[in-house]
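Undergrad: build me a structure from this.
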Amino acid sequence: MVLEVVRIGQRLVRDDRVTTHVALVARAFGCTKIFMTEVNPEIKDTVEKINKTWGGDFVVEFIDNWKSIVKKKKEEYKIVHLTMYGESIDDVDEQLRKEKNLLIVVGAEKVPREIYELADYNISIGNQPHSEISALAITLDRIQKGKQFKNNFSGAKRKIIPTKKGKNVFVSGTRD
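TA: Sure, this is the predicted structure:
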């Protein structure tokens, strides 16, 4: 299954950290790419530095128009729009697992009404206000049932070695 994300909009300056975290969650939870509109270019630099240090080849692509990407991807992908107004993830997670390719749409501010019509799935993780970061993480985890964490990121200069107490990080042949 190929998983990609579209981030629609961003409240300038205010959402730099949130958008960065949306990208980091997408990367860590097994997505291959995120498309972003109206975003601070430093976010791409941050993610590229993470790739260099922690491995992987996650891609950040800036786009001018979210609608053209969604319409193009709709030919081969199912479109999943995360919204607290959608049907419960509990009712569709099994169906999502059967799909070949998913493009997950994550809004910032109020999303255009059109995305509700373009989406194959409008899903919620809960019907109370919550973070788009948590919605993306929970959705990706439900779809993959935790298997995304067994993925080793190629080219990593650092790797966390799980430990009960303290920190253990493998760094290019040494331990931190």
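Undergrad: when you work out contacts or count neighbours from here on, use the C-alpha atoms and nothing else.
TA: Noted.
Undergrad: what are the buried residues along the top strand by length along the chain?
TA: Determined from DSSP state E, the single longest strand within the chain is strand 78-88. Neighbour-count burial for strand 78-88 flags Lys78, Ile79, Val80, His81, Leu82, Thr83, Met84, Gly86, Glu87, Ser88 (criterion: 16 or more other Cα atoms under 10 Å).
Undergrad: from those, which two are the most distant?
TA: Lys78 and Met84 (18.9 Å; Cα to Cα).
Undergrad: follow-up on the earlier one: of the buried residues of strand 78-88, which is the nearest to Val70?
TA: Ile79 (7.4 Å).
Undergrad: for Pro129, see how far away the closest one is.
TA: Using Cα to Cα, to the nearest Å, Ile79 is found at 22 Å from Pro129.
Undergrad: next: Tyr116.
TA: 18 Å.
Undergrad: and Ile43, by the same measure?
TA: 25 Å.
Undergrad: so for these two, which sits in the more crowded spot?
TA: Ile43 (19 against 9; other Cα atoms under 10 Å).
Undergrad: quickly note the distance from that one to Ile89.
TA: 29 Å.
Undergrad: how about the contacts made by the residue positioned nearest the centre of the chain?
TA: The centre of the chain sits closest to Ala26, judged by Cα atoms, centre = their mean, with a distance of 2.6 Å. Contact partners of Ala26, counting by Cα atoms under 8 Å, 6 or more residues apart in numbering, are Glu4, Val5, Thr32, Lys33, Ile34, Leu136, Ala137.
Undergrad: the fourth one and Val60 touch, don't they?
TA: Spelled out, that is Lys33. Yes: assessed by Cα atoms under 8 Å, Lys33 is found in contact with Val60 at 5.9 Å.
Undergrad: sequence B follows; please return its structure for comparison with A:
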Amino acid sequence: MNDGPELAVVRLGHRPGRDERMTSHVGLTARALGADRVILPDNAGQSKATVKDITERFGGPFSVELSDSQKALIREWEGRVVHLTMYGERVQDVEEGIRETHREEPLLVVVGGEKVPFGIYEHADWNVGVTNQPHSEVAGLAVFLDRLFCGRELEREWEDADQRVIPTETGKKVEPTDSE
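TA: Predicted coordinates for the structure are as follows:
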């Protein structure tokens, strides 16, 4: 999906037992809406397994990995950093500049979990608010990626999928692909 340099999403913080679903949904949203990979905290092994399973069944390419130091990863990132926060600049005011930059440089999107250290705000090239109201980090990531890719991610074709969802007016329909 991503036609430019790499776009990775990093999830800051993970509280086992409390954040499993949210961390998994950050990874699944990153995958579904155009990122190349997601980096999760090293204690989020169950979430990694969930995202990996979905990628194997519904296609990729997409990678998921664990890291014991998201802060170091952000500091050492060779590209630009977008931190999604409700305290940032309005997405509609900065999306075009981010899109232009991403045509040339890798982009790391930082999604918080627990309280985000102030150093992340300082290191980010953009602190971006999808809205300045309390909301889910998954919702913020989804809106940001959709605006970044101008909706093109919704038409994506998936490689190496074992199954696919068939759009229907009502009900659920999943069928095997021809690649099996």
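Undergrad: quick revisit: any of the contacts of Ala26 of the first structure buried? List them.
TA: Looks like the contacts of Ala26 of the first structure have Glu4, Val5, Thr32, Lys33, Ile34, Leu136, Ala137 buried, using 16+ other Cα under 10 Å.
Undergrad: aligned counterpart of the fourth one in the second structure, please.
TA: It stands for Lys33 of the first structure. Matched to the second structure by TM-score structural alignment, Lys33 of the first structure sits across from Arg37.
Undergrad: ok, the second one next?
TA: Alignment note (TM-score structural alignment): Val5 of the first structure maps to Val9 of the second structure.
Undergrad: that match is in what secondary structure piece?
TA: strand 7-11 (DSSP states H and E).
Undergrad: now the angle from that strand to strand 80-90?
TA: Strand 7-11 of the second structure runs at 70 degrees relative to strand 80-90, counting by axes from the mean of the first three to the mean of the last three Cα atoms, to 10 degrees.
Undergrad: neighbours around the counterpart of Thr55 of the second structure in the first structure, how many?
TA: Using TM-score structural alignment as the criterion, the counterpart of Thr55 of the second structure in the first structure is Asn51. Neighbourhood size, Asn51 of the first structure [other Cα under 10 Å]: 20.
Undergrad: for the nearest residue to Asn51 of the first structure once chain neighbours are set aside, give me its contacts.
TA: Closest residue to Asn51 of the first structure apart from its sequence neighbours, by Cα to Cα, 6 or more residues apart in numbering: Asp57 at 6.2 Å. By Cα under 8 Å, 6+ apart, the contact list for Asp57 of the first structure reads Thr32, Asn51, Ser154.
Undergrad: residues touching Lys71 of the second structure, list them.
TA: Contacts for Lys71 of the second structure (Cα under 8 Å, 6+ apart) come out as Ile120.
Undergrad: aligned to it, what sits in the first structure?
TA: Lys71 of the second structure maps onto Lys67 in the first structure, by TM-score structural alignment.
Undergrad: likewise for Tyr121 of the second structure?
TA: That one, Tyr121 of the second structure, aligns with Tyr116 by TM-score structural alignment.
Undergrad: now that match: closest residue in space that isn't a chain neighbour?
TA: In space, Tyr116 of the first structure is closest to Asn122, 6.5 Å off (Cα to Cα, 6+ apart).
Undergrad: quick check, that neighbour in a strand?
TA: Yes: counting by DSSP: H, G, I helix; E, B strand; the rest coil, Asn122 of the first structure is found in a strand.
Undergrad: burial check on it, number of neighbours?
TA: 23.
Undergrad: state the distance from it to Ser154 of the first structure.
TA: Relative to Ser154 of the first structure, and taking Cα to Cα, Asn122 of the first structure is found at 33 Å.
Undergrad: let me see the contact set for Arg7 of the first structure.
TA: Thr19, Ile34, Phe35, Met36, Thr37, Val105, Val106, Gly107, Ala108.
Undergrad: recalculate using a threshold of 10 Å.
TA: Contacts for Arg7 of the first structure (Cα atoms under 10 Å, 6 or more residues apart in numbering) come out as 19, 22-23, 34-39, 62-63, 66, 104-108, 132.
Undergrad: next one: Ala139 of the second structure
TA: Counted by Cα under 10 Å, 6+ apart, Ala139 of the second structure has contacts His25, Val26, Thr29, Val130.
Undergrad: and Met22 of the second structure, by the same measure?
TA: His14, Leu28, Ser47, Gly113, Ser136, Glu137, Val138.
Undergrad: which strand or helix spans the third one?
TA: Translated: Ser47 of the second structure. Per DSSP H and E: helix 45-58 holds Ser47 of the second structure.
Undergrad: that helix vs the first structure, average offset?
TA: In the superposition with the first structure, the average deviation recorded for helix 45-58 of the second structure is 1.1 Å (mean Cα distance after the TM-score superposition for the first structure).
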